[in-house]
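*Asks:* Okay, here's the prediction I keep looking at, along with the sequence it came from:
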Amino acid sequence: MSAAWDSADHPTPVSVGPLGWVLMLLRGMTLATVVLVGLVILLAIRLIERPLYGQGRPVTPHITQIVCKIAFWIMGLRRAVIGTPMRHRGAVVANHTSWLDIFSLNAAQRIYFVSKSEVASWPGIGWLAKATGTLFIERNPKHARKQTEVFQQRLLDNHRLLFFPEGTSTDGLQVLPFKTTLFQSFFAPELRDVIWVQPVTVLY
């Protein structure tokens, strides 16, 4: 079994020269601009979309997906999808390797992330997550029932929710024990026979 990221066996660092840093800066600025422009367009459309469809988002997820696809072109990375992304409502469960997972998984299909509540207060990232429909959950058992109801409602609204069942990031070459709390919602009588669950592996 491979070692996790917190082991002593870390990946070998890559040396970056002056030209490399300039290229990274240019790509970073371009990516930030594309994300910002995409966010402005998304928020503008959401002003019309929300009164008409409520939790339903027939247009804005396409914007998120397009921005994430463009991000790979800006970063100079090739992307390949093996298999057919789920088109039904339900859950997509995936491993978590790095921040790049956000772009990878959004580019492959229209999804909404499930994230810990702390992320909502992070500068920049929290605002972006809220705008794109991320579902925030608290790990406090006292709120488990209420969160399950919210989770179920999003699924009944035909959303595809993505979460990382391992609850942490790894090197992507192993599977850690799952945190099973979120799976409880799938067994509710009104959901059990009408939603789908698709396992996904992200590999770089």
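*Replies:* Sure thing, it's come through.

*Asks:* When you work out contacts or count neighbours from here on, use the C-alpha atoms and nothing else.
*Replies:* OK.

*Asks:* did I read that right, S115 in a helix?
*Replies:* No: S115 is assigned strand when assessed by DSSP: H, G, I helix; E, B strand; the rest coil, not a helix.

*Asks:* That one contacts R139, correct?
*Replies:* No: between S115 and R139 there is no contact, the gap being 10.3 Å when judged by C-alpha atoms under 8 Å.

*Asks:* Between the two, tell me which one has more neighbours.
*Replies:* A side-by-side neighbour count of S115 and R139, using other C-alpha atoms under 10 Å, places S115 first with 18 against 12.

*Asks:* List the residues that contact the more buried one.
*Replies:* 134-137, 163 (C-alpha atoms under 8 Å, 6 or more residues apart in numbering).

*Asks:* Summarise which helices and strands the longest helix seen in the chain is packed against.
*Replies:* Of all the segments of type helix in the chain, defined by DSSP state H, the longest one is helix 18-53. In terms of contact count using 3 or more C-alpha pairs under 8 Å, 6 or more residues apart in numbering; DSSP states H and E, helix 18-53 is assigned the packing partners helix 60-75, helix 125-131.

*Asks:* okay, now the one to match up with it:
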Amino acid sequence: MSQTWHSAEAPEPVTVTPAGWLRVLLRGGPLALLLLVCFPLLLLIRLIEAPVFGQRRPVTPYITCFVCRSAFALMGIGFSSRGVPMAGAGGVVANHSSWLDIFALNARHRIVFVSKAEVAGWPGIGWLARGTGTLFIERNRHKAREQQQMFEDQLRAGQRLVFFPEGTSTDGMRVLPFKTTLFQAFFTPSLNRDMQIQPVTVIYRAPRGESPRFYGWWGDMGFGTHLLKVLSAPRQGAVKLVYHPPVQVAAFASRKALAAHLEQTVRGGLPFINGSE
């Protein structure tokens, strides 16, 4: 995992007007209620699901999908996707621009997120991440083998593991070089040689009149401040997922070659870079 990305230009300041605070209540209130109802339900079902199915989660991911799609509707943010999410066990990699990425990727597909260990302690987000089965990894080489084994166990259980190879979020206008460490688990000889990884490009369209970096969350930006910015906006934009064709891990000689191909594919999907959408 890399250090937090900082832009050359400072983020736009966040100012909430009285009308903006009203929008925060009108959007945030139903959103909070949604989480207060569905999250305990998810935990309750997981109490039954875990001893019966173990690491497999045949029911609770549908609750997560419902909550995430509903969250976009309640916030007024448009959501769409193009392409077909892959079936079966494997990996999913995407560019990382915002905490909203987690909602977007969960809204379309049944997945398991992989995140840095620090996220587990974040107020709100960490609580939700733990409940939805996120795998937390530490930047500690002494635990590398243990964490690789955790990956392998999840893949053998049929899970699709989602991670952000950039290792940090950006302003949504670029794709940073992919880190290769987490790809090593997919080259384990005992795993199915047909194992696949699907690249996904996450594209944000800012509200009309706002900076194209509006939904980006990076550097020292606080979660609470950014959440207020999003909820108080007079108009909202949209997020779009582009699912590229999955690739077979066995087709690549090394994790570096695999990561380079996936990075190029994800970057190629950004309209700001290739000039099209």
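*Replies:* Received it, and whenever you're ready, just let me know what you need. Treat the numbers as computed from the prediction; the structure is a model and nothing was measured.

*Asks:* How close are the two chains, by TM-score?
*Replies:* TM-score for the superposed pair, counting by TM-score structural alignment, normalised by the length of structure 1: 0.92. Supporting figures: 201 aligned residues with a C-alpha RMSD of 1.8 Å.

*Asks:* All the strands of structure 2, residue numbers only.
*Replies:* 78-82, 90-94, 112-116, 135-137, 160-163, 196-205, 238-243, 247-248 (DSSP state E).

*Asks:* now the shortest one, how far from the centre of its chain.
*Replies:* Centre-to-centre, strand 247-248 of structure 2 and its host chain are 21 Å apart (C-alpha atoms, centre = their mean, to the nearest Å).

*Asks:* Return the most buried member of the helices and strands packed on helix 18-53 of structure 1.
*Replies:* Each of the helices and strands packed on helix 18-53 of structure 1 was assessed for mean neighbour count using mean count of other C-alpha atoms under 10 Å. The highest is helix 60-75, with a mean of 18.

*Asks:* on average, how far is it from the matching bit in structure 2?
*Replies:* For helix 60-75 of structure 1, the mean distance from the matching residues in structure 2 following superposition reads 0.3 Å, by mean C-alpha distance after the TM-score superposition for structure 1.

*Asks:* mind putting the helices and strands packed on helix 18-53 of structure 1 in TSV, distance to K179 of structure 1 included?
*Replies:* Conversion of the helices and strands packed on helix 18-53 of structure 1 to TSV gives the following (distance: least, C-alpha to C-alpha, whole Å):
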stretch	distance to K179 of structure 1
helix 60-75	27
helix 125-131	22
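
*Asks:* of all those helices, which lies closest to I111 of structure 1?
*Replies:* With respect to I111 of structure 1, and counting by C-alpha to C-alpha, the nearest of the helices and strands packed on helix 18-53 of structure 1 is helix 60-75 at 7.4 Å.

*Asks:* quick one, the closest one and helix 18-53 angle?
*Replies:* If you take axes from the mean of the first three to the mean of the last three C-alpha atoms, to 10 degrees, helix 60-75 of structure 1 sits at 170 degrees to helix 18-53.

*Asks:* For the closest residue to G167 of structure 1 other than its chain neighbours, give me its contacts.
*Replies:* Taking C-alpha to C-alpha, 6 or more residues apart in numbering, and ignoring the residues beside it in sequence, G167 of structure 1 has K179 as its nearest neighbour in space, at 6.5 Å. Taking C-alpha under 8 Å, 6+ apart, we find K179 of structure 1 in contact with 165-167.

*Asks:* nearest to R192 of structure 1, of those?
*Replies:* The closest of the contacts of K179 of structure 1 to R192 of structure 1 turns out to be P165 (C-alpha to C-alpha; 18.6 Å).

*Asks:* isn't R205 of structure 2 right up against V239?
*Replies:* Yes: contact criterion C-alpha under 8 Å: R205 of structure 2 and V239 qualify, at 6.2 Å.
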